[in-house]
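>>> Please work out how this folds:
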Amino acid sequence: MARTPTASAGRRSRTKTVLMGGVYVALLGLVSLIIAVAVATAYLPSYGELTKRSDLGQMIRVRAANGAVLVSLGPSFGEWLPYAEIPAEMRAAMIAVEDKRFRSHLGVDPIGIARSVKVRVDSGRWRQGGSTITQQLARNIFLTNSRTFGRKVKEIILALAIERKFSKNQILELYLNRVYFGGGAYGIDAASRRFFGHSADHLSLGEAAIIAGLVKAPSNYAPTADAEASRQRSGVVLNSMVENGFISAAAAAAVDPAEIRIQQTTRENSVRYFTDWALPQLDTLIDETSDPIDVWTTLNPGMQAAADRAIDAHTPRGVQGALVAIDRDGAVRALVGGKDYVDSIYNRATQAERQPGSAFKLFVYLTALESGMKPTDTIVDSPVTIDGWTPRNATRTHLGPVTLREAFSRSINTVSAKIGAQLGFSTIADMARRFGITSQLSTFPSMVLGTSEVRLIDMTRAFASVANRGVAVTPYGIRKVITADGRLLYQHEQNEERVLVAPWVAAEMVDLLQSAVMGGTGSAAQIGRPVAGKTGTTSSNKDGWFIGFSSGLTTGVWMGRDDARAVGNLQGGTAPARAFSAFMRVAVANRPVEQFETQVPIPDWQLTPEEQMFGDVAIDGNVLESMVDEDGMPLDQPGQPPVDQPFLQPGRPGDPSQQELDQAFPPQQAPPRANQYPQRPPPQQDPRSQPPANPSDPGAQLP
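I've put the predicted structure just below:
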């Protein structure tokens, strides 16, 4: 049937109408796009504002004592590199792999969009985004990564606006300094420092190819996650650079990805126990800031690795272990809060409170020594009952008369109980608080055997203070805090020395601690150089402790179950002491050997009048043998009147005058009174530093 002119004209009219409608819609869409781009351009931040990356969050980079990066928290930023300082290889590699028509398009690449649509139709899902460098920049700064049509439209509008407002060089500079490269690194400088250990201003061709290849899938291609995958991806980038004429085939072939050195990072599983303890202290050290900061810590990576190995190797199966090492100035050099941070973030070195057992006897014997007892004084090891409590020795035997040194080295419980009964249990608790024990302490008689729960770091701090001649040691983990541009926010300063006990008391305590290692319960802790320390074992072997020091480093080790169940054969002198030894042999290997100072002379003003009359006195309080005759009577001493002559009294008939006596026997200048040493703050300043109660006072006796 022939077509009529009227029907043909109708169809042409409808086609024309559709075409005209399409043109109008296109024109309307174009006008709307132009208006949207103009509005977006007007509201875009300035170039200077976009170079500030605080909108990505605060970067905290934690460094070890040697400057090595331990862990990066939050986004990681490097130095902002201007376009001229970005290596040409880096610029070319990024354009080749991400947007080969970057220099020619207006912010959107129609060819790339068409290709991504075709892939979408063929595969049934989006495989290629078709996004230009400018679109990626717009998405990274202003949008999210959601795959929606509305977000894509906004991305296109913003990309066109960015191209209107900024030059191509500025856009590429913004992109390379802000794009995410994995491992927490934003920008090429952060990525270069994170993966290669140096700034991005002198990247090699191979390194630039690795960084450029990360943008597609940072988590998959990050060198720290999969070094081999990142090297293979760099080969794709190099080939793309050759195809686009950026480099020659010979230059690409000269790059050996296997020879590119990837910077190894410290095992985060271990150091997170330390950073979890140290970083919260920033709240009190610096004012709140959003600027990127570098936190320089006291942690020694070598010691930390040795601590990991010691705990892993010596902690029994199914048991947790913890270790903390404190230097003589309070710097924490190693800290292990458990066998595996991934399995448990609970920090057993700084949070857990456990019974210390006989390690608590440090405070019992410090109290005894400060009261006037000496390491050579004798006390009877015999059964004793105090307020219905009858302590037993681990050997279930009694040795009779023993010196304090032997009682401490053998960790005899009855002797500790008798000291507590004599001096007062509250006095011993005060001594523990004076040395930094912050947990609640019982004053029941059994407290002398370590039944009150304490923290490992507090106990280690107390032993460190003894090693420091009785001067308080305060643990710290942060040395300084600086901003990315080098501005100092905080610098650690040593606190004014606070004397806890007199130096001769500390020296006598070191004597006892050394004997416990040389021939007592801590013999497994020996390391081939002078060591002093103490074991601790609780009832039913629920906890094992060893805390000791050598060459200026004090280390505490604890082992036990989190549920406080008994552990077969766990004693302070076994696994904990062996872990201490394994760690310390490495930790102090490069330190000079230091002999302990256990013979600190007592000042004249601390001596009794009788001791002053006989001259010098040995550290144990006994008159030197050369000062007595065979019957034990004192011999004449130079500068003293004969012992068989009565003391002369001025003013008595026939006696010389006071002036003549002063000339014959010049008086020594009177030193401060004994109760004036050491100087300690008044109670309202530091209640832990108060001197112990006088044993002769009623309050220091048994209730």
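>>> C-alpha from now on. contacts and neighbour counts both.
Fine.
>>> can you tell me the helix or strand for the closest residue to Thr144 other than its chain neighbours?
Take Thr144 and drop its neighbours on the chain: the residue closest to it by Cα to Cα, 6 or more residues apart in numbering is Arg151, 7.9 Å away. Under the criterion of DSSP states H and E, Arg151 resides in helix 149-165.
>>> Counting neighbours, which bits of the helix or strand that comes right after that helix end up buried?
Downstream of helix 149-165, the next assigned helix or strand under DSSP H and E is helix 168-178. By neighbour count on 16 or more other Cα atoms under 10 Å, the buried set for helix 168-178 is 168, 170-178.
>>> how about a markdown table for the residues you listed, with distance to Arg194 added?
Listed next are those as a markdown table, based on distance: Cα to Cα, whole Å:
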| residue | distance to Arg194 |
| --- | --- |
| Lys168 | 27 |
| Gln170 | 24 |
| Ile171 | 24 |
| Leu172 | 21 |
| Glu173 | 20 |
| Leu174 | 19 |
| Tyr175 | 18 |
| Leu176 | 15 |
| Asn177 | 14 |
| Arg178 | 15 |
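>>> unless I'm mixing things up, Asn413 is touching Thr395, no?
No. With contact defined as Cα atoms under 8 Å, Asn413 does not reach Thr395; the gap is 10.1 Å.
>>> more neighbours, these two?
Asn413 (22 against 8; other Cα atoms under 10 Å).
>>> contacting residues for the more buried one?
391-394, 449 (Cα atoms under 8 Å, 6 or more residues apart in numbering).
>>> ok, of the residues you listed, which come out buried?
391-393, 449.
>>> so which of those residues comes closest to Thr350?
Leu449 (21.8 Å; Cα to Cα).
>>> from memory the closest one sits against Gly357, does it?
Yes. With contacts counted by Cα under 8 Å, Leu449 reaches Gly357, the gap being 5.5 Å.
>>> Helix, strand or coil: sort out the most centrally placed residue in the chain for me.
Closest to where the C-alpha atoms of the chain average out (Cα atoms, centre = their mean) is Phe274, at 3.3 Å. Put simply, Phe274 is helix when judged by DSSP: H, G, I helix; E, B strand; the rest coil.
>>> one more, for comparison:
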Amino acid sequence: MASRRKPKNKPASRKKAAPKRGTPWLRWAGIAILWLAVLGAGTVAWFAHDLPDTSALWDVEDSSSVTFLDRGGRLIARRGAVYGPPVRLDSLPDHLPGAVMAVEDRRFYAHPGIDPIGLSRAAYANFRAGYVVQGGSTITQQLAKNLFLTNERTIRRKAQEMLLALWLERKFTKDEIFALYLNRVYFGGGAWGIEAASQRYFSKPASEVTLGESALLAGLLKAPSRYNPSSDVARAEARATVVLDVMVEAGKITPEQRETAFDAPIVVSRASAVESAQYFMDWVDTEVRQLVGEVNADLIVETTMDLPMQRMAGRTLREGLKQEAIDKGAEQGALIALGPQGEVLALAGGRDYTASQFNRAVMAHRQPGSAFKPFVYLTAMEAGLSPWTTRMDAPVRVGDWEPGNYGERYYGEVALKTGLEKSLNTVAVRLTEELGREKVARTAQRMGIVSRLAPTRSLALGAQEVTPMELAAAYAPFANGGMGVIPHGITRIRTMGGQVLYERRGSGPGRVVQPDPLAHMNFMLESVVEQGTGRAARLPDRTAGGKTGTTNDFRDAWFAGYADGVTTVVWVGNDDNRAMQGVTGGSYPAAIWAEFMRHAPPMRDYAAPAAPSPAAPAAQPPARPAEEAPREDPIGDLITTVRENGAGGD
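You can find the predicted model right below:
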């Protein structure tokens, strides 16, 4: 019976078990939390397992700098990872850290290294704009990235940046972090740290910068290249104005202080404001490493550049290719000027270095068109012909190729002087076939062309590519008395302590043109400028010689010439080989050349060749039809049965 009563207790036991119905939910919640913790720890461990070593945090990298001087000993610029000596926060004027904090991290002293409010504000601003207009990284995060990480944009790198920021905040005080940031951040122009930047841009210590200068330095941090006053003073000043406005908004300065800063001009060190010199320095910087290798010492490089001429080169090229030229499709250009021994006095590799660092003066291989013809005529002079020797200007056939003059204009029997003045294609082709293409190619290479020249039918018309530097070197013997040159930009390299690591010796290839042929060529090339296709290059106070060049479809336009020992080549065109609208060598290139050469000082250390007797033989036939102003035009393919790739004339 007792055993039968036991079932009566079962309902009671069920009532006691009822509270356990929630246990599975709590159990699973606990398990989930545990797994999340494990996954979180694993994620942190995965991000942190290869974090960089932080033991050398306070060590400053001992890297060498390179100081470039022009031919007169004037400072051009300094390059290299130049770290200034570390500065203490309390040694700086209040407005300098205030400017940096206002634009980079207003809540720096209020967050633990990561700022959720700043991140939310940046995300909202970016969402409204539809693209990234603000960044949410704190100064601590930026310091972590600059010290330990790369610039790659990945979730892993961002997570590591945050972990390092939290570590820095636990390890150091806020003032220590901010001082470390100011001493390590990049300010452009090769300057790392606030002291190096202040010396670079204002030639004074950071402890002495004004409010306006502080705003300019703080403005650089957003984009050091874009807002660098060395590249664009107006853009840097506009950015500094934004910084001053933000400082007022953040309560760092008063409106009255901002107005006072506006009234105080910011003077950027002139030596660091030579934008066009960047092309020259890119070129010689590579040569420095080739000449002396890797040297763990600060170097001084004495160059051949003439700083005033360099400034003029950049200015004339930029002003010569203004909107009118751009509207005609002439968007790029290059200018290079050599002295009598091949020293590069000025080099502008493009219209705007900040927009494109491609050095067209050194690296662009383009067809020279009729600027190649002087090598044809020099070969003729060396073969015993003279400026008054005549040849027929009439249609000519070379196999199945029929090069002609633009518009089918022919003058009949003409003197070679006239053929070069008018840049007659048929005369140049006849001479080349008569003298031998190989011989003409050898003449050009003896003069200074180093690119391979194949003896093709269109050789005389400049259909094979050369660089502006090569063409300048090949024209230099016309200017210096017949001596070959090797273009160079460095005369000496030494350490700060005075140890000479390299010094240029030697004078080049020696004589490459004999006096009589050279005198004939000078006579004809001067005639091209005085009364031929190069009349836009005439100088008001001295004699100049040179030659225009234009290729098919107006893809390239050149002027190569010389005066008083200075040889200058100007090229105008487009990087993508796009055709221009009627732009010839006698237009923008000749005008740019003349403007630059008008300000170029004469070089007296060369032997100018004697000019030939101007007396022409009495039997010289007149040019037919009646004389007219020479036109410089490409031959196009109006009269060719087989078009030679790129062959041109003018």
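>>> Any idea what the TM-score comes out to?
Overlay of the two chains. TM-score (TM-score structural alignment, normalised by the length of structure 2): 0.65; 523 aligned residues with a Cα RMSD of 5.0 Å.
>>> leaving aside the residues next to it on the chain, what's closest to Gln367 of structure 2?
Nearest non-adjacent residue to Gln367 of structure 2, counting by Cα to Cα, 6+ apart: Glu465, 4.3 Å away.
>>> Show me what the one you found aligns to in structure 1.
Counting by TM-score structural alignment, Glu465 of structure 2 lines up with Glu453 in structure 1.
>>> close enough to count as contact, that match and Leu441?
Yes. Between Glu453 of structure 1 and Leu441 there is a contact under Cα under 8 Å: 7.4 Å.
>>> Identify the residue nearest the aligned partner of Thr403 of structure 1 in structure 2 in space, chain neighbours excluded?
Residue correspondence to structure 2 (TM-score structural alignment): Thr403 of structure 1 is matched to Ala415. With sequence-adjacent residues excluded and distances taken as Cα to Cα, 6+ apart, Ala415 of structure 2 is closest to Thr390, at 4.2 Å.
>>> my guess is the one you found contacts Tyr411, does it?
No. The pair Thr390 of structure 2 / Tyr411 is not scored as a contact, 11.6 Å apart, by Cα under 8 Å.
>>> ranges for the strands of the stretch 401-550 of structure 1?
478-483, 488-491, 532-537, 543-550 (DSSP state E, counting those that start in this stretch).
>>> got a markdown table for these, with distance to Ala310 of structure 1 too?
Formatted as a markdown table, the strands of the stretch 401-550 of structure 1 follow (distance: least, Cα to Cα, whole Å):
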| stretch | distance to Ala310 of structure 1 |
| --- | --- |
| strand 478-483 | 24 |
| strand 488-491 | 32 |
| strand 532-537 | 17 |
| strand 543-550 | 13 |
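>>> elements contacting the helix or strand harbouring Ala305 of structure 1?
Counting by DSSP H and E, the element that carries Ala305 of structure 1 is helix 301-314. Helix 301-314 of structure 1 sits against helix 268-278, strand 320-327, strand 332-336, helix 575-587, with contacts defined as 3 or more Cα pairs under 8 Å, 6 or more residues apart in numbering; DSSP states H and E.
>>> To Arg487 of structure 1, which of those lies closest?
Ranking these by proximity to Arg487 of structure 1 (Cα to Cα) places helix 268-278 first, at 20.7 Å.
>>> what about that closest one, how far off from structure 2?
Comparison of helix 268-278 of structure 1 with structure 2 after fitting gives an average deviation of 5.0 Å (mean Cα distance after the TM-score superposition for structure 1).
>>> Can you mark which positions in the very next helix or strand once past that helix are buried?
Next along the chain after helix 268-278 of structure 1, taking DSSP H and E as the criterion, comes helix 282-285. Residues of helix 282-285 of structure 1 classed as buried: Leu285 (neighbour count, 16+ other Cα under 10 Å).
>>> Report the mean deviation for helix 282-285 of structure 1 after fitting onto structure 2.
So helix 282-285 of structure 1 averages 2.4 Å relative to structure 2 (mean Cα distance after the TM-score superposition for structure 1).
>>> Onto which residues of structure 2 does that helix map?
Under TM-score structural alignment, the match for helix 282-285 of structure 1 is residues 288-291.
>>> same check, this time on stretch 27-35 of structure 1
Residue span in structure 2 matched to stretch 27-35 of structure 1, by TM-score structural alignment: none.
>>> ok, and for that stretch, which residues are buried?
Leu33.
>>> now that stretch, how far from the centre of its chain.
Relative to its chain's centre, stretch 27-35 of structure 1 lies at 58 Å (Cα atoms, centre = their mean, to the nearest Å).
>>> Not counting its own residues, what contacts that stretch?
For stretch 27-35 of structure 1, contacts defined as Cα under 8 Å, 6+ apart pick out Ile157.
>>> And for stretch 477-485 of structure 2?
With Cα under 8 Å, 6+ apart, stretch 477-485 of structure 2 has contacts from 340-342, 446-448, 473-474, 476, 507-515, 518, 521-522, 562-567, 606-609.
>>> Find me the equivalent region of that stretch in structure 1.
Counting by TM-score structural alignment, stretch 477-485 of structure 2 corresponds to residues 465-473.
>>> May I see the buried residues of the matching stretch?
465-473.
>>> Closest one to Phe580 of structure 1 out of those, please.
For these, the nearest to Phe580 of structure 1 is Ala467 (16.5 Å; Cα to Cα).
>>> show me the contacts for the closest residue to Arg598 of structure 2 other than its chain neighbours.
Leaving aside its chain neighbours, Arg598 of structure 2 sits nearest to Leu539 (6.5 Å; criterion: Cα to Cα, 6+ apart). Contact analysis of Leu539 of structure 2 by Cα under 8 Å, 6+ apart lists 594, 597-598.
>>> try Val319 of structure 1
Taking Cα under 8 Å, 6+ apart, one finds 559-562, 567 in contact with Val319 of structure 1.
>>> Could you find the closest non-adjacent residue to Ala371 of structure 2?
Ala371 of structure 2's closest residue in space is Gly549 (Cα to Cα, 6+ apart), at 4.4 Å.
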